[in-house]
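# sequence first, then the predicted structure:
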Amino acid sequence: MDFRLPFEIDHLPFLFLAIVIAFTVHEFAHAATAYRFGDPTAQKLGRVTLNPMPHVSLLGLLFILFLGFGWARPVPVNRSNFKNPRLMSIVVSAVGPLSNLVVAIVAAAAAYGLFATGALDAASPGLYRAVGLIFFYLVHINMLLFIFNLIPLPPLDGYRIVEDLAPLRLRLQMMKYEAWGVYIFLLIVFITPVFNVTLGPILGQVVVWRHALLAFMSALFGANIDWVYVFGG
């Protein structure tokens, strides 16, 4: 099961914008929460900002656009500055993926709320499709990052959460082999047969969750979006 995005070349600007927004919100959430809890490390590096420039890695952006797997610039966190290092580290790790879930929900609500007003009924085909595409990719990419980052493998946020929840003895063992875990993660991502029976089924849930969210918003706002038309069908 492949989660990589097959997209038309004219979708690239909308996909690019959605990825930049998703990465920026994710890293900002980490940085702002760490700063709120007393760690100024990221703030001193200019990471407590919604300006995408400090957060987005050009190489990571290109990878996710064309290979379906990429990264932003990690937010440095010094957990020794926290009053309760384990608990606050869990929160700092969790807010990144959760911020992406919030953006996906807001984007889905905004899309159906806008279409429910009838504001685009008389819009040109180009405008109708452009609005539909940006909201679709905002929902899809943020849902993807939400699920992907909760996978408990290093260097993802899910691993950090599990590590902080683990008893001290187990946590020390995890830290000992953490560097090898990163290599194993990369092998899983890039070796298709292994990916298809490990991460693939998990990331396949992105489509399920996306569909459920859009269906819920459609029912909530009593509006329909012609996604076939949006995608040029």
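Cool, the structure landed.
# only C-alpha atoms for contact and neighbour calcs from this point on.
Will do.
# this structure: helices as residue ranges?
Remark: helices assigned in the chain by DSSP state H are 12-36, 41-44, 58-66, 85-116, 125-149, 157-165, 168-176, 178-190, 192-197, 199-203, 205-221, 227-230.
# next, the one to line up against it:
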Amino acid sequence: MLHYIQALLGQLNFSSALDAALRAASILLCLTVHETCHGLAALSLGDPTAKELHRLSFNPLRHIDWLGLAMMFTVGFGWAKPVPVDPRYFKNPKRGMALTALAGPLSNFALALALLFISRWIYLYTDYTPLWDGIFNFLHTTAILSIGLGLFNLLPIPPLDGSKVLGALLPDKAYFTLMHYERYGMLLLFLLSFANVGGGLIGRGIYAVYTTMVNLIY
């Protein structure tokens, strides 16, 4: 039995397991911040729905959609459980929905900036060790992922946040038409994701925002 266990352990790639765990941690952090800030924005505009359903939490388990997490982990396109929003609480429903939606991507850009500031502190004030180097790389990797999540959600395709922002600029009739087709947006996103349509454009956008942030901070 001992020989069997030793042989099994010898086949395990602990480096890959650690990489997978760190990637999962990055994804959960970015999604949790994104969804929690949706709820905080809605609350600030008068909608207590997310608070009443205990979604104003940085506990990732309250936000995980397991299929969406698996998709994001494997193909780079995924989702969390949407934070419930009731636009009837907003004085201006279209504007309230737009501001609530915009809070998610903006929180991802803010998270990326915070992570890069921490990485700069590590760069300036710590000596090189494998541990600090690993933390530094994790911070930059998570910042890139957070930027990507923010940019992706700004696409004006229902049900992404960008569609809510676009809706605030449209006449009421066009807005309700856009929201009517929200159910088909996810199918479109699946098709675009698997066909890798726009991947290069989004990738260039991520690189541009990331390098701009790095140049500002460093």
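The structure has been received and is ready for your questions. Just so we're clear, the structure is a prediction, and the values are computed from it rather than from any experiment.
# coming back round to it: and the helices of structure 1 as JSON lines, adding distance to residue 79 of structure 1 and mean neighbour count?
Putting the helices of structure 1 into JSON lines (distance: least, CA to CA, whole Å; neighbours: other CA atoms under 10 Å) gives the following:
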{"stretch": "helix 12-36", "distance to residue 79 of structure 1": "8", "mean neighbour count": "22"}
{"stretch": "helix 41-44", "distance to residue 79 of structure 1": "10", "mean neighbour count": "17"}
{"stretch": "helix 58-66", "distance to residue 79 of structure 1": "26", "mean neighbour count": "15"}
{"stretch": "helix 85-116", "distance to residue 79 of structure 1": "5", "mean neighbour count": "20"}
{"stretch": "helix 125-149", "distance to residue 79 of structure 1": "20", "mean neighbour count": "21"}
{"stretch": "helix 157-165", "distance to residue 79 of structure 1": "11", "mean neighbour count": "19"}
{"stretch": "helix 168-176", "distance to residue 79 of structure 1": "15", "mean neighbour count": "12"}
{"stretch": "helix 178-190", "distance to residue 79 of structure 1": "18", "mean neighbour count": "14"}
{"stretch": "helix 192-197", "distance to residue 79 of structure 1": "33", "mean neighbour count": "15"}
{"stretch": "helix 199-203", "distance to residue 79 of structure 1": "29", "mean neighbour count": "18"}
{"stretch": "helix 205-221", "distance to residue 79 of structure 1": "31", "mean neighbour count": "16"}
{"stretch": "helix 227-230", "distance to residue 79 of structure 1": "45", "mean neighbour count": "13"}
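# residue 74 of structure 1 is nearest to which of those helices?
The closest of these to residue 74 of structure 1 is helix 12-36. By CA to CA, the value is 7.2 Å.
# what does residue 155 of structure 1 align to in structure 2?
Using TM-score structural alignment, the partner of residue 155 of structure 1 in structure 2 is residue 159.
# next, count neighbours for its match.
Residues near residue 159 of structure 2, counting by other CA atoms under 10 Å, number 20.
# now do the closest residue to it other than its chain neighbours against residue 158 of structure 2, distance only.
Residue nearest to residue 159 of structure 2 in three dimensions, not counting chain neighbours: residue 182, with 5.4 Å by CA to CA, 6 or more residues apart in numbering. For residue 182 of structure 2, the distance to residue 158 of structure 2 equals 5 Å [CA to CA, to the nearest Å].
# same question, residue 95 of structure 2
16 Å.
# again with residue 133 of structure 2
In this view, residue 133 of structure 2 and residue 158 of structure 2 are 39 Å apart by CA to CA.
# aligned to residue 39 of structure 2, what sits in structure 1?
Checking TM-score structural alignment: residue 39 of structure 2 goes with residue 31.
# its match against residue 48, yeah?
Yes - under the criterion of CA atoms under 8 Å, residue 31 of structure 1 makes contact with residue 48 at 5.3 Å.
# who touches both of the two?
Shared contacts of residue 31 of structure 1 and residue 48 (CA atoms under 8 Å, 6 or more residues apart in numbering): residue 42.
# follow-up on the earlier one: what does the residue nearest to residue 159 of structure 2 align to in structure 1?
Using TM-score structural alignment, the partner of residue 182 of structure 2 in structure 1 is residue 178.
# distance of that match from residue 155 of structure 1?
8 Å.
# same deal with residue 22 of structure 1?
Remark: distance between residue 22 of structure 1 and residue 155 of structure 1 (CA to CA) = 18 Å.
# can you check residue 183 of structure 1 too?
Applying CA to CA to residue 183 of structure 1 and residue 155 of structure 1 gives a distance of 10 Å.
# now residue 196 of structure 1
Taken as CA to CA, the span from residue 196 of structure 1 to residue 155 of structure 1 is 20 Å.
# can you check residue 209 of structure 1 too?
The gap separating residue 209 of structure 1 from residue 155 of structure 1 is 24 Å, by CA to CA.
# residue closest to the middle of structure 1?
Most central in structure 1 under CA atoms, centre = their mean is residue 145, positioned 2.2 Å from the mean C-alpha point.
# tell me the residue in structure 2 aligned with that one.
Mapped onto structure 2 by TM-score structural alignment, residue 145 of structure 1 lines up with residue 149.
# surely its match touches residue 105?
Yes - using CA under 8 Å, residue 149 of structure 2 is in contact with residue 105, at 7.1 Å.
# give me the common contacts of the two.
Common contacts of residue 149 of structure 2 and residue 105, defined by CA under 8 Å, 6+ apart, are absent altogether.
# how many neighbours does the residue lying closest to residue 29 of structure 2 once chain neighbours are set aside have?
Nearest residue to residue 29 of structure 2 in three dimensions, chain neighbours excluded: residue 60, at 7.4 Å (CA to CA, 6+ apart). Neighbour count of residue 60 of structure 2, defined by other CA under 10 Å: 20.
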